[in-house]
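S.K.: Following is a predicted model, sequence given first.
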Amino acid sequence: MDDIQSLQHTIQQLRLEIEHLKSEEHRAAILSTDQRYQESQVRFRTVFEASRLGNKIIASDLKILQVNQAMVTLLGFETKEELIGAVILDFAPEERHSDWHFLQEKLWQEMSPSFSFETCLQKKDGSKVWCQITSILFPDNGQTLGYTIIEDITERYNLREQREEFISIASHELKTPITSLQATIQIIHKMVTEGAVVTDSLKKFAGNARRYTTKINHLVEDLLNMTKIEQGQLALNKNIFALSELIDGCCDHIDAGGRHCLRYTGDHSLKVTADQNKIEQVVVNFVNNAAKYAPESYEIVIDVKRTLNCTKVSVIDKGKGIPPSSISKLFERYYRDEGNKEQVAGLGLGLYVSSEIIKRHGGEIGVESQPGIGSTFWFTLPDVNMLS
């Protein structure tokens, strides 16, 4: 009997011990879950704060609940407190408010798991910054909040705008001479098939056809060269040649027009080691620009001279000059002198391509201009021994 009671007592003690162990295990599990949650929160805050992209947490009414320092910097502010509590619409131009209302609809009404779009935000100083917005929903203490990453894409957006404008300009610039060329060829064809003798009119039309063809060729060369430059495939086929071989005849289309007279100065017999075709493109671009932007300059000078360790080629006009504010932009891709409304034309690639060609030759390129006096565009080609 005593043995049975003793066994029962032992069983009861074991049951109590098991219950105690279960309770301790449950408590440990709770502590472990809470610890993991705390560690997760620390990791999230670390990523949130350290991100180089703008991060923010917003409520369904678009109120900003939290931001990181990158978001503060993106909008040109100094402290988080200047943003927290405000509505994101406070930092968006009025015409872009619809973007955020659409986000609001997609996330909180349609319950889309994520949404992405491009929009514009307004910085503290009033300037605008284009952004890529990506938002997701997440639950938090019974609420559904939005976690948003904001990337500054202003540079990418502007480049895309430039490309779209460039395509429009390129289409127009190519269409104009092609249309003129087509009309001229039709007239020449009609005169020839009707048995017309070679008259001054026929010569004039033939000259026009040649000029339009030359313009199309220059435009296409600029387009092809830009593509090769962007792909890093602008190859140079260098050989030794006298600059007179290049300069004599490369700009006959300017002389033939009758509005300008080319004059050559300096030592054109100087020899250089370079890609003759590409250097010719640079000279033609310079001369074309002089004719286009300095129409009042009857004389255009091509000067060649030897300087220390290099040969310098200059194209000089006596036009009205270039505004100082424009000079630093002349060799940028797509840049066109919009201030010169009467003469502005072209793709805005000629000087950019010329600059890249000269850089790949190891030379320098530049411009000097005085308002009311004229402009000098120049480039240098280094001696072969200097390159080696």
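M.R.: Noted; the coordinates are in hand.
S.K.: CA only for contacts and neighbour counts going forward, please
M.R.: Noted.
S.K.: Could you list every helix and strand that the helix or strand hosting F138 packs against?
M.R.: Assigned by DSSP states H and E, F138 falls within strand 128-140. Using 3 or more CA pairs under 8 Å, 6 or more residues apart in numbering; DSSP states H and E as the contact test, the elements touching strand 128-140 are strand 114-122, strand 143-152, helix 154-193.
S.K.: mind listing what's buried in the shortest one?
M.R.: The reference is to strand 114-122. By neighbour count on 16 or more other CA atoms under 10 Å, the buried set for strand 114-122 is 114-115, 119-122.
S.K.: cool, stretch 343-353 as well?
M.R.: For stretch 343-353, by 16+ other CA under 10 Å, it's 345-353.
S.K.: Take this one as well and set it beside the first:
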Amino acid sequence: MFKAFYPPSQRWYESRAYPDNEGGISIYSINITEQKQIEKALQATETNFRRLIESNLIGIVRVRVDGTIVEANEAFLSLIGYTQADVATGTLNWKTFTPPEGINRSLQAIEELKSTGSYNPFEKQYQSRDGRQVTILAAGTMLDDSKDEYISYVVDLTAQKELEQQKDAFIGVVSHELRTPLTAIKGNIQLVKRQLRALTRANHTIPDNVGKTIKISEERIGRALHQIEVQNRLINDLLDVSRIASNKLELAPQLCDLKRLVSESVEDVHATALIRTIHLQLPDQDAVLVLADPDRIGQVISNYVTNALKYSDTNEEVTVGMDLEPQKVRVWVQDHGPGLNAEARNHVWDRFYQAKDVQVRSGSGAGLGLGLHICKTLIKRHGGDVGVDSTPGEGSTFWFTLPLDM
């Protein structure tokens, strides 16, 4: 049997010779051009994949389902502090360098791999041979010719995580430094406001021009205090994000009436925007009891309502409602603003995210894109969930749930 390329037809043939009954030789040939093209494509694919492994741009490792490392490139081995000699022993296992708290998540990925042929990227920690904690992003896919081995792709996130920690630390420091002068400014302005009121009460025969000046001054002081409150909210958001990043956000849960909390939070927001119409749709029962930090849940409600007012026209109504469900309560805030597209709905809870082409329609300008991220974190910490139902051009309904205290 031999294979040969026939240039006139640009085809490959496989030929076999057999002796015939008359003492001669019979030759049979078949066209194997397509097979040779497939072999060539597979060889090119394997060569390219081998180049990718050897380029060490990312960590690439071939692993058995039981966790044994079969093959790994230098980019991967440098992350964990092991060598090709360690791989050659056949005893190196991903469980060796995975901290105990990360084992279950990795096993979930293996189950996903077995059922679907791949597992989605997820973050995990490695502990290198010298004890360093290394944060990585891992994804994997089963090898086509094996049900026992898969390829895992590993990206080192250590530098990114260190940068995020530095950024969070910077945010915390700057927030504290900004709060100090703002507090002093607010105190001085409030003192001037009280002195003007005392002057007005003490002098019943103030000339009209002086009275007019005092009135204008009080209005300007009021606007200044409002702007200080806006800046304070931004600083508080920065501080909360810093606490969340460093896992230092503390809650003070207690048994509280969510119905009353919603009413009071809406009333506080409405006091800053008296010309707006806010409807309440609350259950008939006297109280809705939840175990929660009332200040933090009030913060979530205020954020939802403030956003609804900010991103809808002044003449549009905002509705705040509450629905009782089995084992939980759902609070929602509906507006008639521009609505959100699919991309915005997917990212609106992300830190620093601001939806494109969604403009502020009333009130103060856009914030830092932190409020909803903080809201999600607070609700999750309470054992609840958040979400948004929205259609572009038809407004949005932001909601959250909390477990009922039974």
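M.R.: It's in. All values reported here derive from a predicted model rather than from experimental measurement.
S.K.: Would you mind checking which of the buried residues of strand 114-122 of the first structure is nearest to I64 of the first structure?
M.R.: L121 (14.4 Å; CA to CA).
S.K.: C131 is in contact with that closest one, correct?
M.R.: Yes - using CA atoms under 8 Å, L121 of the first structure is in contact with C131, at 7.2 Å.
S.K.: What about N289 of the first structure, how many residues nearby?
M.R.: 20 (other CA atoms under 10 Å).
S.K.: what does it align to in the second structure?
M.R.: Matched to the second structure by TM-score structural alignment, N289 of the first structure sits across from N307.
S.K.: ditto for C261 of the first structure
M.R.: By TM-score structural alignment, C261 of the first structure lines up with T277.
S.K.: Name the nearest residue to that match, sequence neighbours excluded.
M.R.: E317 (5.1 Å; CA to CA, 6 or more residues apart in numbering).
S.K.: Can you show me the helices along the stretch 151-300 of the second structure?
M.R.: Assigned by DSSP state H, counting those that start in this stretch, the helices in the stretch 151-300 of the second structure fall at 158-202, 208-245, 258-270, 294-310.
S.K.: again, but for the stretch 1-150 of the first structure
M.R.: Going by DSSP H, counting those that start in this stretch, the stretch 1-150 of the first structure shows helices at 2-50, 69-74, 97-104.
S.K.: Nearest the middle, which residue of the first structure would you pick?
M.R.: Central residue of the first structure (CA atoms, centre = their mean): L159, 3.1 Å from the mean position.
S.K.: how close does it get to E299 of the first structure?
M.R.: 38 Å (CA to CA, to the nearest Å).
S.K.: same thing with G319 of the first structure?
M.R.: With CA to CA as the criterion, G319 of the first structure and E299 of the first structure are 10 Å apart.
S.K.: higher neighbour count, these two?
M.R.: Legend: neighbour count by other CA under 10 Å for G319 of the first structure and E299, higher for G319 (23 against 19).
S.K.: list the contacts for that one?
M.R.: Applying CA atoms under 8 Å, 6 or more residues apart in numbering, we find G319 of the first structure in contact with 293-297, 372-375.
S.K.: Now do the SS call for T397 of the second structure.
M.R.: Here T397 of the second structure is strand, with the state taken from DSSP: H, G, I helix; E, B strand; the rest coil.
S.K.: aligned partner of it in the first structure?
M.R.: Aligned partner of T397 of the second structure by TM-score structural alignment: T376.
S.K.: Can you tell me the element T311 of the first structure falls in?
M.R.: Per DSSP H and E, T311 of the first structure falls inside strand 310-317.
S.K.: Where in the second structure does that strand align, residue-wise?
M.R.: With TM-score structural alignment as the criterion, strand 310-317 of the first structure aligns to 328-335.
S.K.: Make sure I have this right: S297 of the first structure is in a helix.
M.R.: No - counting by three-state DSSP, one finds S297 of the first structure to be coil, located in no helix.
S.K.: Pretty sure it sits against I316.
M.R.: No - look at S297 of the first structure against I316 with CA under 8 Å: they stay out of range, at 9.7 Å.
S.K.: could you check the distance from E368 of the first structure over to P177 of the first structure?
M.R.: 31 Å.
S.K.: Tell me which of these two has more neighbours.
M.R.: The neighbour count for E368 of the first structure versus P177, taken as other CA under 10 Å, is higher for P177 (18 against 14).
S.K.: Which parts of the stretch 251-388 of the first structure are strands?
M.R.: 261-266, 271-274, 299-307, 310-317, 365-370, 374-382 (DSSP state E, counting those that start in this stretch).
S.K.: Take the ones you listed and write them to JSON lines, including distance to R211 of the first structure.
M.R.: Listed next are the strands of the stretch 251-388 of the first structure as JSON lines, based on distance: least, CA to CA, whole Å:
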{"stretch": "strand 261-266", "distance to R211 of the first structure": "16"}
{"stretch": "strand 271-274", "distance to R211 of the first structure": "27"}
{"stretch": "strand 299-307", "distance to R211 of the first structure": "18"}
{"stretch": "strand 310-317", "distance to R211 of the first structure": "21"}
{"stretch": "strand 365-370", "distance to R211 of the first structure": "27"}
{"stretch": "strand 374-382", "distance to R211 of the first structure": "23"}
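S.K.: quick one: which of the ones you listed is nearest A209 of the first structure?
M.R.: strand 261-266 (20.4 Å).
S.K.: That closest one vs the second structure - mean distance after superposition?
M.R.: When the second structure is overlaid, strand 261-266 of the first structure sits 1.5 Å from its aligned residues on average, using mean CA distance after the TM-score superposition for the first structure.
S.K.: mind checking how far that strand is from the chain centre?
M.R.: What separates the centre of strand 261-266 of the first structure from the centre of its chain is 38 Å, taken as CA atoms, centre = their mean, to the nearest Å.
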